Structure formats: structure tokens, C-alpha cells
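*Asks:* missing the sequence, but the structure's below:
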């Protein structure tokens, strides 16, 4: 039996084999010097089975091996070999200690994986396979070890030395150096290892657990950012308390630490006890951070903390199980955020991302189940499918069981598998065991890609007073499978009559069978086609289907526009009120698209029922103001595109803009009243009610600034100049920059420059300033973006800057990205491909994530589609292309 180095190619779930060896203890001695770092590793390895192993491969990349010994005895070259991708030990003993010493160069590590330097800070990112860039190791999630880490560095340059667990010792060394010794008492896979060394300051607090233990809390940042940590600390303490109350999970170390770094490929990382965050997900201050930024900090801090149990104490057996930890933890953080604010608003926000972006992923060449059957490069599978759709799958299980049984199931899951690396089946089995339910059909959500489409028809018999819902499901083919098996789909619903919601009684139900809330029901679709018959109904109702977006599916039911008006104004389910308003607006936009293609858009008269809904919503007392803001917002261009057979970005932009101007013109008085509510003397609070008030006011301002008169322009400028928070200031600047009215553009340019001069020393604010310009749909977008790449504020090695300019332009500015220039309609595609090819040599992960817009070439007309495909081919043929980009290009072509 032998275990060899994994060669590049496709990895299959069916080929999984348990590790031949376990690593009982890991001791690391990391010596940091400017320009080079030395890592000494002592690994206590023990054979997992009884069969001898001829070769044992340890993964390693970009390592210079200086010393190697077993049990203190240096190895002869005949006892090992160094290969591309790692170190192979020949005929290893059943139990031994391997000692290696390697040299690495964090300063030259532009991939931001392993140990690298971000500005003045040395830090790590080891998920998924970054640890192999630190030392030779069994770099796989099912090898869990006890870690002790000693770090030494120059005390002046790196006064702070951090790693996982609890601090055992620290002290001075010769030559102005010092050390710190950390031990993590909980076994973990190496992807959860973390190390930070640098000149950092800390905000400190404490948390007392439910059992009375005091936990030290520290958030480490650069000294200039100490005043931006209060919200993150509050969010952390709220998350710790919430996890105790809702899931019974207590924190298990003496200290919990967060470190903010500016150069980070992801949002944050849940390393055991030492979370490393992108600065954008931890720093928040009213002057520099928008409401959305405050909410993101709260959600990400909670997400990474919740991983302490759903990901760390119980982790993944292999990377195919990634959604085991990510989908479950996204669900947990979404429920936390809903409890901290408005559950309906949170649901609307999450579903908008899912339907605009994840549904597109499901319909594209990279479609995969939330537990994929194979991958070529694991970094490409940190996707919306794994995270957001994975969350929806957990949500369906929670809703099928109800809160009490779901809590019992998660308790059993944590207790049964604490300290283990497990699979999605283990998670579902724990829920099945406490409930007695059969979830074998439900497993299709884990094993099949694609977005199911529900077709619903109905009929009503006046004589029998029976109402029948006929529901069928169909899932389009995806690359891994063309013949889809039925899904187990929960459909939350109600029925609306003329006088309100109707009582629900399924045929053959007895009074004892009826739930306490008899106007709301969850139907379970488990077959390709099913019928549900309701009795004792006095009239044909309007069905309110898929309440709360109870399943990640597409719903096809032929609502009349009058039906949508009724649902938008009277449904008891907040999400479905929003959904009805969006469906009505989408129907009117589709009317405008037809007029555009016929050349009649300027003479088009939109359906005034949309105005009726908007006007009544604006007058409705008691409506959540955040919900009002969302219901008044037209569907995004991305969501509209997802509804089209062939995407025409220019037509979509023109039709949506036309309808927005129509709304603004006809509701000017009502919108003006909302926009005039700006009061710079009010204290800023990032709480739900205040966030909602700002949202509706700035939504009104967006509409009014489409074609502003002097009064509106003055309101916008007053808000821009007098705002005491970044939400209002950036909203006013955005409205000004997006205005196409004559004479406003010069004013907008002056205000953009003034904003930059004011905030140029705040990187996160400047990221928003860059993104605002990259998103601007006015003509000339490509030239503006090319100019931004040469601006002093732009840094082509920083992922946040790259995402703010190149990512925003290609994903959120479709009219300019797909429109190109007058001389070259494909110029946007060529620009993106050039950036990807150049970036791939420095940071393949970020380069690969930029490719998404090109992968959807099949959704466009032949000319655009071929131009996008040509650029994908050019990327694929680039010399030395990374496995990350090669996989996406190959599958997309």
C-alpha cells in the first residue's frame, strides 16, 4: 500500500480513502526574518491501519528543504525524495517523529495563501490548501492534530505574535528578538492553523459564558483603526450570547482573537481562536462605513464565530463536504442577523443574491451540487452554490422539522461528532434520528445540481367548494447530469380571498389534524407531479405560494396583474408582498423591452397598476420602512437578465431606466416628501429603524435624481455636504454621479474629486469610491475604468481594490461591460481577459473569480457570445495558466 502525491487533474469523491497516517501532535517553530522565514516542524505520525505503507507523501509547495530527520536521526537521500508538490518518505515506520526545517519567503507570496506579508503584517490563509506553503504536511481536513506553535521575530517590527489556542509562554531573545508559545488543546486540521506577527494594536473586552467562564476578547488592527472596532466587538459578544441561547454552544478557549488585514482573498477565516479578517469585514465607523457595511461586519463576525462549532469542533472529512460547514454556518449567521434586525428584510436581501447570482451559477458551465462529485481545483468551489444554496438546504430541513426538533438534531450532531471530520450524511442523519423522518429523497439536494422549476396550475369547483393546486417539478440538465430525480420541496403557502386570508383544510383532514395557524401551510412536494385539494372554500382564491422563499426554486404560476396587486398590498407574508411587487414591476419592464425592440420605447405607456401599488405602499401606515424601500426598488438588471432567454444588456438597461423615470415623474410629490426628511442633526445609529429610514429616503433620492429639478439637486447637494455618516454621504454622491441630466456631469466630477481628497487616507472608503465609478452606467464606462487602474488609489495586488474596480465593472455594469466602445463592441471582454491573464501569474484565486461574466457566453446573442468565447479561449491558451483559471476556462468552453 502506498500514498502518493496528488497530481494535477480531476479529484473524485468516489475515490476518497482515509489517510494512511494520523498526526497526533504538531510542533512548529516559525522564525521570521525580513526577506525569509524558517519553519521547523516536528510531526508525531502514527499509522492509521495495520498495513505497511511503502511511500508516504506530504504535500508541500514553494518550500526549500534545509534539514530532514526521523526520531532525531538525519535521513539519507535514499530514504526520501522531494518532488513537485511535496515530500515522499520511503518505507516509514508505524510510529515516528518527522523533523523538517524549510525556508519560505512570505514577502514574495503574492498568492495570499500560506504565510504572506500584508503591508506591515505577517499572516496566514491556509484554507483550503495553503498550509502546504508553510511546511510539509498531510494537508487534508480529515487529519486532525494537537498544535503547539512557537513564533519568534524582531520585537520592534513584530511586537505582536499570535497563533491558535492559549498563550503558554513568551519572552525576550538575543538581538532584539522575542518569542511567543501557543497551544491549541483542540485537535484541528491544518487548514484551521493561523499565525499573525506584526505591529498591531488591540481593542479588548471580556465575555462571561453561560457556565461562568471569563473569555478574553481581542480585536487586533493597525493603530490608526482602533476607533473602528466597537461595532465588531459588540457583534462578537452578541453572537456568542446568541449561540449559547439558540444552539447551546459555549466558547471553549480562554481567549478569542480577531485580526484585520488589508490584503485578503476572502472575507474572513475561522481559524480556531484566531480569526483573520479582511479589513472590510471588521472595521466600521459611522463616518467611513455605510449601513450595509455595518450589517456586513455584524454578519461576518457572527459567521466566523459560529464556525467554532459548525466547522472547527466538527469539521469536514474532505473538501467535497465543504457545504457541511459553510451552508450550515451561513444559515446560522442569517438567522442571527434576522434576530438582530428585520427577519423579512434579511430574507429579501439573501434571496436577491441567491436568485441573481446563484441561479445563474446553476444555469452555467460551472454548475455543481452543493456537494460536488469532482473538482479540479478546490479554490474554485468556494461558490454561491456551496454557501448560499447550502444555506437554503439547511433552512428547508429546519422548516420541515420545526425549531424544537431542529435544535434536538443539531445538539445530537455536535455531541455525536465533536472532534471529528464528518460528511453531509452525518449531519442529515442526526436530524433524521431525532425526528424519525426519512430524508433519503432529500439527499438529492446534496447530490444534484440545478435549480428546480415548479409549474403550478389551479382550479376551483363552485359546487363542491374545492380548490385544487396541481404542482409539477422539473430540473433542467446540468453538466454533471441530464436526468434529474425529484427533489423533496417544502412549499409554504396561503390562500387570499376578497376579504382576506382563507382557512386551509386539505381534503380528508379532520379538525384534529388542523394546525393552530390555519391560514398558513407547508406542502411537501416529493414527486414529479402532485395535487393538493383544499375544501370548504367560499370562492376561488389567489394563492400565495413559496412564502418566505421556502425552497430555492423557480416558480411558474400565471398570476394576473390584478392578483399581484392584491398580494403586494394584502398578503400577510412580508416576503411574498415584496415578491408580488417585483413580479409586477418585472412584467411592466418586459412590456418596455418589447417596446424597445420595436423601436417604440419613448412612446410606451407603462401599466399604471405599478404606480397604484407604489402609491398605496407609500401611504400605508405601519409598514416596515426598509421593506418599503425594497418594494419600491425595481428589479435589478442582473435579475431581469436571468428571466430572459437571450440576454440583451443594452435593452434591459434602457427599459429599466425608462420605467424608473416614469415612476419618478408620476410619484414626484410622494418621493420628494421622503427625500426632504434628511436631517443632519440626528445622531447616527446602525439599528434597524434608522437603517430603514435612511434606505427609503435614499431610494426616493435615487428616483428623483434621474431627471432632477433645482430643488431636488439642492436636496442632493445638501445631503452630500452635511451628512454625518457614510451611508447618506455616499448615497448622495451616487445619485449625483448616476444622473445623466445635462449640466450635472461637471458638478459630479468636482464632487468625486472632493470626496477623494477628503477620504484618500481611508482605504475602505476609497474602495467604495472606486466601485461607484466602476458601476456608473453612463456612456464611456470602459474608459473610466481603464483610467482608474492608473489612479494612485488603485493597487493591482490588493484583492479589495481589484474587486472594487474590475469585479464591479464586469459584474455590475452590464451596459458598459457588454456595450464596449463604438469602435469595438467587444472591448469590455478583451479588457477583462487581459486583466485575468496578468493577474493569474500573481494571484490565481482572484483571477479565477473574475472569469464568471465570460463563462455565461451562451446566454447572449451569437455576436456577443462568440466574442466572450474567444476571450475565454485566449485565457485558456495563455502560457503557464494556473489550474484555477484553466478549470473554469475548460469547463466554460
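*Replies:* Structure received. Since the model is a prediction, treat every value here as computed from it, not as a measurement.

*Asks:* From here on, just use CA atoms for contacts and neighbour counts.
*Replies:* Noted.

*Asks:* For residue 392, grab the count of nearby residues.
*Replies:* The tally of other residues near residue 392 (other Cα atoms under 10 Å) stands at 24.

*Asks:* Find the helix or strand that it is a member of.
*Replies:* In the assignment (DSSP states H and E), residue 392 maps to helix 390-401.

*Asks:* next structured bit after that helix?
*Replies:* Per DSSP H and E, the helix or strand that comes after helix 390-401 is helix 403-417.

*Asks:* Tell me the buried residues in that following helix?
*Replies:* Neighbour counts over helix 403-417 (16 or more other Cα atoms under 10 Å) mark 405-414, 417 as buried.

*Asks:* Can you classify the residue lying closest to residue 387 once chain neighbours are set aside by secondary structure?
*Replies:* Leaving aside its sequence neighbours, residue 387 sits nearest to residue 327 (Cα to Cα, 6 or more residues apart in numbering; 4.8 Å). Assigned state for residue 327: helix (three-state reduction, DSSP: H, G, I helix; E, B strand; the rest coil).

*Asks:* Surely residue 638 is in a strand?
*Replies:* No: with three-state DSSP as the criterion, residue 638 is assigned helix and is not in a strand.

*Asks:* If you tally nearby residues, what's the number for the closest residue to it other than its chain neighbours?
*Replies:* Nearest residue to residue 638 in three dimensions, chain neighbours excluded: residue 356, at 5.9 Å (Cα to Cα, 6+ apart). Applying other Cα under 10 Å, we find 19 residues neighbouring residue 356.

*Asks:* who's in contact with residue 356?
*Replies:* Counting by Cα atoms under 8 Å, 6 or more residues apart in numbering, residue 356 makes contact with 638-639, 642.

*Asks:* ok, back up a step: count the residues that sit near the residue nearest to residue 387.
*Replies:* Neighbours around residue 327, by other Cα under 10 Å: 25.

*Asks:* Make sure it is actually in contact with residue 384.
*Replies:* No: when contacts are counted by Cα atoms under 8 Å, residue 327 is not listed as touching residue 384 (9.6 Å).

*Asks:* how close does residue 84 sit to residue 104?
*Replies:* Residue 84 sits 16 Å away from residue 104, taking Cα to Cα, to the nearest Å as the criterion.

*Asks:* So which of these two has more stuff around it?
*Replies:* Shown here are residue 84 and residue 104; by other Cα under 10 Å, residue 104 has more neighbours (24 against 11).

*Asks:* how about that one, what does it touch?
*Replies:* 36-39, 62-64, 133-134.

*Asks:* Ok, residue 315 next?
*Replies:* 141, 324-325, 419-422.

*Asks:* most neighbours, which of these?
*Replies:* Neighbour counts for the contacts of residue 315 peak at residue 324, which has 31 neighbours (criterion: other Cα under 10 Å).

*Asks:* Once you drop chain neighbours, what's closest to that residue?
*Replies:* On the basis of Cα to Cα, 6+ apart, the spatially nearest residue to residue 324 that is not a chain neighbour turns out to be residue 424, at 5.4 Å.

*Asks:* before we go on, here's another structure to hold up against the first:
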């Protein structure tokens, strides 16, 4: 099996442009009729044939300028018309079957709701079109549907007319005046509850806000609507960006491959990122709702008004918008917890991607399946690159660069180079060197060493980016490093040459050396304040130096990171059958005691690095040894610090549930501490009491996770109570599925099979599949990595079924198998065996084929 590779270097402008689209759509489960009228112009002086993308379409009629034509060819992926004039109107009539569309791309019908997902290449499953992001057109859409079952008919833009047909059906006409690419097209039709509000912009414009949710879920939508208004106000204040239509709509649907989609004026959301109240949603859920609502709204300018020329430029909109939603969330909630949350994603997932066969720059060079561009590298590392720009330019100049970007490119489809060109106008710094972050893959390694004389200390900092699967040769990067220097007593030092300015050292060469007048003693370089760049630090600080960093560093991220490094070091001792000295436990006790009332920092510092994070600092990983070492450390941690943690738990007293940052921080700290205490049998009653007295989902779930650590019978009892209470609420039950999937038990595979027969589980619903199968594959260390390879085989068996109906989700869930390079030989062989099974499967989707074939091909370069 082979697939066509698409390359960024092969980009050519479209041979034809489409200026306007008129669609008339008659909705029907098996035979939706799509009448399309396109105004098309030849782009440049050429005689190429007209090629329109189209998949799974039944073409009924075809005419040009009102004349039926017969000289054309229809293939599985295109409509080809060999001879056309320079400017003409093309009319087609097609039928499609939304009910049979289980891939959830294009137009599909699920749970009685018609919904679209057109990014990246779904529009071609609705009608014939030049389905690429650099073809922008205005849209007029008229939807027809049954009045009883489809009372709501929505599309992009503003509603301009509606009526009743002679057969009793009804119709609504929508007009979007802003030219947009086809991937931003959307329609939704069904029966919903609706929440309405309005937002008045700084310029006095009234914008109608409408939030559509499933019938009976109206009480769970208010927080999302309020979040939208906060996002609109923030974007006006921070970036001067005002909304540009008369109406802004958000629709929550249960069956959705992504988190949400920023379709112009009609955002379609996975319902898990809209529906929230204290009984059904955790603090983390509330945070995610606000963050994703903001992300999709911010796309209105960074993605919609200015969009991508081609999909290789995806980080142009996604990396930039992720950075913007991170800024927003930090302003709305806690800057420290937000930053740590993002760093965990980078370290656990993006660094792993960089080290795998799927390594690619944030602006990739080639791809087989466009859906595989939606990666943590493009999104999250892309956001880190924007954050570095923000650090280098400063807030005011960054804003000036953004203003220039919008002034230059509003209404256009552009590239990452265009963005950098606009930012260059706001700084004297030459961004040519910095731009390598867009084209170079891999995780840079920053090595820190020092030399001490009688009166001076020299700290040398060097950079090196290891070869990756896609690139062997690397160049030095332009890296802003948050930097300070202290000694064991907490005294801070400035380098003699003042290379460190305002806490930032620019590393733009293979290495640089800083000189300190400090009486000739070894210093503690405190690296990467605020996680100023997506790099690894190789420093080898002693446990004493790490504790001093926690006590004396000025940056709270550095303080948290110092303890994470110390925990990692302790776990390493257990891996090699060594013990952790009492002085380290005493130092930890003193460190935690010093912050016992600082619940925000404490709650983060009490989290032990996950197995996934620990994997990023190791090679040739023996899963059983590392997992056992982490468990041993966790057990020792609570044994040594029980009294201190017990005092923290009981010191946190909260009234009835409120979602405000003070309570969120305190609640998180209390639940983290409970998770530690639960490892000791004497605290079983505390876990039970925590669950029974909970008036919110955060504490209920906190008790369940705590019981999962060690009280198996209690866990079983509480899970039965929880499962019975929420058996009719699929979104809440996803948490129950996930807890089951991540529980360590000898019969986990048969248990997973049993759970698949649950009435609320369906292979057709991505949320259910991610909650059960995804949680197992990504986070059940002992089950997934079982020594006999049964966990790998189980996932593969499921992926073979899932790929037939939803290749996008299957491609995401195959990721843990593709990262086999990190593990010891035995696990590598077991994982590669299952990847080979996938590759040999007839009819494997391009989504999964690309990841699997690249992973297996990486074998020769990994050794």
C-alpha cells in the first residue's frame, strides 16, 4: 500500500478562483440534496482543465452558464471538466447520505442532529469545490428541513430570510459577507434549547449571542455564554479586535471528532467543552470550557479574517490562537497553574512526538493525510514559538506587530513568513535567525556546565538539537532563556558582562559563557524561568542545589520545576535499587512547610511527575522497573510526610461550591493531598467521607481518584454509586469510563471488553472511545505495557475496527504504539509487531497508514 505525499515546496496557486457560492440544501437522512451555484474565474493565463474536489458524492446535474454539459469526468476524488471559459457560473446538484457518514467529516447526522466538520478537507464531501484554504468566497446558504424534527436551521453569517414551503417544510437563508475558505463553512440543523444574550462592542455595536444545547441541558450552558462575553471583551482590550457580524452562535453536539471548530459566526463544539454546572463538571471542566470558548472566538481574527494559504501553514492560525487563549486563561485564572499545565503538555506529549517517527517542524514540509497535521507540535510548540516572540519583542511591540499583521493581511490567505514579516516591522531584532523555529524539528538540549577559580566562576551554556526522523542536520537556534544565578544561601548574582538583561539570556550561538565575581564558589544557574523556550535542560544539579532553588529562586515556575527534578532524581535511585537519604526527606519537609499556606504553589509541587513525563528523561525504558520505582517513591513520599500533609488537608475549609480562583486553588490542593493520604490504609474513612460530603463533581472525582490508588474495595463501592447516579448522563459517565480504563487490575482487558457493552458506550462516539480506549492506551501503564504484549494487541484489535468508521480518531489513538523507540528491546518488539499488523490490514485509512508506516520505517534510524 502506498499513499501520495504532499509537499509544502510543491505549492502552486489555484488554477481557478471562486468568488461566490450559493447553496440550497434540502436535508434528508439518506438523500440530502445539495444545489450549488459557483462563480468561477480562471487564475492567470493558462489553459488548464477545471478540477473540483469531491468525495462520496452522487452527481445528478451539471451545467455551465445554464447549459447542461456532458464533457466531464468523475473520479473517486474529483470532477474534471477539460474545457471552460475564463469566467463562468457552474451549477451542480448532488445527493449525499449524512446518516451513513460515521467518519464525522463533511455533513453527518447523529442523534437527530445534522452537523458539519469541514476542516481540513470535509467540504468536498458536501459538494464539488476547489477545497483548499486559499480559495476564499462569499456564501449564501438556504437550508430546507422538516419543521417538527428540525426547527433550528443554522449556517454561517447573518440570517436574512425564512419561510414555509408548500409541503410544510421550512427554510432559512443565511448570508456571510466575509470571504472565507470552504473549511470554515458550517451548517447545523436539529432541535435544541437556546440561551440568548447580547454583547455591545466598544464601538457600540450590538451583537446577538446564541448558545444551542441539547433539549434539557439549558442549565449547563450559562457559564459558556458568560465565558464568550469575557473573551470578546478581552480581545477588544488586549488586541483591539471587534466582532464583525450581527450574530455569534455556538452549538454543542455530542458526536464530534475535535474539541471545537471556529466556523465563521457558527462555532460547533464538542458538548464536553460547553456544558458545565457544579454537579456535573469539575473545576478543570469549567476551565476547559472557558479556554476553548475563547480559543474558537479568537480564531475570528487569527484564522478566519486572516487564514492559511495552505495546510502546511496551520500553526499560523493554531499556534497563534493557542498562545492567545493561554494569555486569556492566565488573566482569568492563575498564571502559575496555567503555565505548568501547558509545560506538562509539552514535556509529556510534544517532546515525545519530537523523539518519534512523527517528528516535524511547527510548519511541516510534507504529509500524506492532512488530518495528521493536528498535532501538539503544530498547536502547543507553535504557541511556545509565539510566546518566545512575545518575550523578545515585549508586550507593546508585540501588539504593534499584530496590528500590522491585521492591517496587511485582513481578508487574505497567508503564510508563516508573512506573519514574521509583519512582526519584523515592530522590532530592530533581525527575526531571520529566529525563523528557524518554523522549519527545524526536534527538541533543543541546553547543557549547563561551570568552572571555578579562586575568585571567579564561569558558567557555559551550549545548545544542541539531536537529529530527528525527518531531519538529520540541525542548526543553532535563537533561544531566549529565562536565567538567574544563586548560591546555596540564596544570594543572587549578575554576570560581569551583563549578557543577561531583564532576566533573559539570548542563546543564538552554539555556546556562550557567563562570568561571575563570586569569590570562587560553585553557583546554581536557575534556567528557563517561566519555561521561556521549549527546550530540555541538562544540568545535573545536586539534591541540595535543587532544594536551594526551590527556597530562593524568584520565579515560581523554577521553584516548581526544581522539586519535579528532585522527585525524578529520587525515582532514579529506586530504579537502581538505591535509597533516598533522610536529609532529602528532611529538606522536602522543610520546603513544603515553608509553603504550607500557599495552596497554589503547594498543589503543583505535591504532584509527582507522571510516568509519561519520566519517560522524557530516559532512554531504553524498562517499563516495569520505572513504574515500580515511581510507585515506591509515591508510597515513601506519604509515609515520610504524612503528618505535614494531613495538617494541610484539614487546614483547607471551604463553604458550598463556587467556581472562583481562590476556591479552585484550595480545592485542588486538598484533592492532591487526599490522593497521597489515600495510599495509607488508615485514611480509607477520610476518602469515603470526602466522597459522601462532596457537593460538587471536583471533590467527587477527587475521592474516586484517591481510592483508585490503594483502596480497591472502596474504589469499587464508590464507582458503583457514581455509575448508578450518572448512568443516563454520557458526558459525566466519560469520567467513570476513564477511571475504569486507568485502574491497574489483572483482568483489565476483559474489563474493558465488558465496559464496551455498556448502554452509553458506542464506537461511533469519539468522546466515549477516547474516555475508555484512549485512557487505557495513554495512561494505564501496567495494562497497556503488559510484558506479554496483550495491551498492545488489545489496542490494535480495536483500532482495526475503529479505522473502518472513524480514521481520524483511530490515527490519534495509535500514537502510543508509534513511540516504541523509547522503550527496551522487549517492549519495542511487541509494539512493532502490532504496528506491522496494522500496516498489513487491507483498506487501512491514509490517516493511520501515514503514522504506522513512518513509525516502522524509523527502525533503521533509531538504532
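*Replies:* That came through, no problem. Not measured: the values here are computed from a predicted model.

*Asks:* Which position in structure 2 pairs with the residue nearest to residue 387 of structure 1?
*Replies:* Here residue 327 of structure 1 is matched to residue 319 in structure 2, going by TM-score structural alignment.

*Asks:* Also residue 371 of structure 1?
*Replies:* Residue 371 of structure 1 maps onto residue 363 in structure 2, by TM-score structural alignment.

*Asks:* Just confirm that match contacts residue 313, I think it does.
*Replies:* Yes: if you go by Cα under 8 Å, residue 363 of structure 2 and residue 313 touch, sitting 5.7 Å apart.

*Asks:* what's the overlap in contacts for these two?
*Replies:* Contact criterion Cα under 8 Å, 6+ apart; residues shared by residue 363 of structure 2 and residue 313: residue 416.

*Asks:* Which residue range of structure 1 does stretch 17-28 of structure 2 align onto?
*Replies:* Using TM-score structural alignment, stretch 17-28 of structure 2 lines up with residues 22-33 of structure 1.

*Asks:* how far does that stretch sit from the chain's center?
*Replies:* Mean C-alpha position of stretch 22-33 of structure 1 versus that of the full chain (Cα atoms, centre = their mean, to the nearest Å) differs by 32 Å.

*Asks:* List the buried residues of that stretch.
*Replies:* Using 16+ other Cα under 10 Å as the test for burial, stretch 22-33 of structure 1 gives 22-32.

*Asks:* So what's the residue count around the residue mapped onto residue 87 of structure 2 from structure 1?
*Replies:* Using TM-score structural alignment as the criterion, residue 87 of structure 2 maps onto residue 95 of structure 1. When neighbours are defined as other Cα under 10 Å, residue 95 of structure 1 has 15 of them.

*Asks:* cool, and residue 381 of structure 2?
*Replies:* Residue 381 of structure 2: 28 neighbours (other Cα under 10 Å).

*Asks:* returning to what we had before: of the contacts of residue 315 of structure 1, which is the nearest to residue 804 of structure 1?
*Replies:* residue 325 (28.0 Å; Cα to Cα).

*Asks:* thinking the closest one is in contact with residue 309, fair?
*Replies:* No: judged on Cα under 8 Å, residue 325 of structure 1 makes no contact with residue 309 at a distance of 9.1 Å.

*Asks:* Is it possible to get CSV of the buried residues of helix 403-417 of structure 1 that adds distance to residue 285 of structure 1?
*Replies:* CSV is the format used below for the buried residues of helix 403-417 of structure 1 (distance: Cα to Cα, whole Å):
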residue, distance to residue 285 of structure 1
405, 40
406, 37
407, 36
408, 39
409, 39
410, 36
411, 37
412, 40
413, 38
414, 36
417, 40
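
*Asks:* which is the next helix or strand following the lengthiest helix in structure 2?
*Replies:* As assigned by DSSP state H, the longest helix anywhere in structure 2 is helix 623-651. Using DSSP H and E, the helix or strand that follows helix 623-651 of structure 2 towards the C-terminus is helix 661-677.

*Asks:* tell me the angle that following helix makes with helix 623-651.
*Replies:* Angle between the axes of helix 661-677 of structure 2 and helix 623-651 is 130 degrees (criterion: axes from the mean of the first three to the mean of the last three Cα atoms, to 10 degrees).

*Asks:* Return the distance of helix 661-677 of structure 2 from the chain's centre.
*Replies:* Relative to its chain's centre, helix 661-677 of structure 2 lies at 25 Å (Cα atoms, centre = their mean).

*Asks:* again with stretch 406-420 of structure 2
*Replies:* Here the centre of stretch 406-420 of structure 2 is set off from its chain's centre by 24 Å, with Cα atoms, centre = their mean.

*Asks:* now stretch 76-90 of structure 1
*Replies:* 39 Å.

*Asks:* Tell me the buried residues in that stretch?
*Replies:* By neighbour count on 16+ other Cα under 10 Å, the buried set for stretch 76-90 of structure 1 is 80, 85-90.

*Asks:* ditto for stretch 619-628 of structure 2
*Replies:* The neighbour-count check on stretch 619-628 of structure 2 (16+ other Cα under 10 Å) flags 621-623, 626-627 as buried.

*Asks:* and for that stretch, what are the contacting residues?
*Replies:* 571, 575, 611, 615, 781-782, 785, 821-825.

*Asks:* what range in structure 1 matches it?
*Replies:* Under TM-score structural alignment, the match for stretch 619-628 of structure 2 is residues 645-654.

*Asks:* For that stretch, measure first residue to last.
*Replies:* With Cα to Cα applied, stretch 645-654 of structure 1 spans 18 Å between its terminal residues.

*Asks:* again with stretch 677-684 of structure 1
*Replies:* 14 Å.

*Asks:* biggest helix in structure 1, by residue count?
*Replies:* In structure 1, with assignment by DSSP H, the single longest helix is helix 574-597.

*Asks:* Does anything pack onto that one? Which helices or strands?
*Replies:* helix 343-353, helix 561-570, helix 609-619, helix 625-632, helix 649-666 (3 or more Cα pairs under 8 Å, 6 or more residues apart in numbering; DSSP states H and E).

*Asks:* So which of the ones you listed has the densest surroundings on average?
*Replies:* Mean neighbours per residue, mean count of other Cα atoms under 10 Å, is largest over these for helix 625-632, with a mean of 22.
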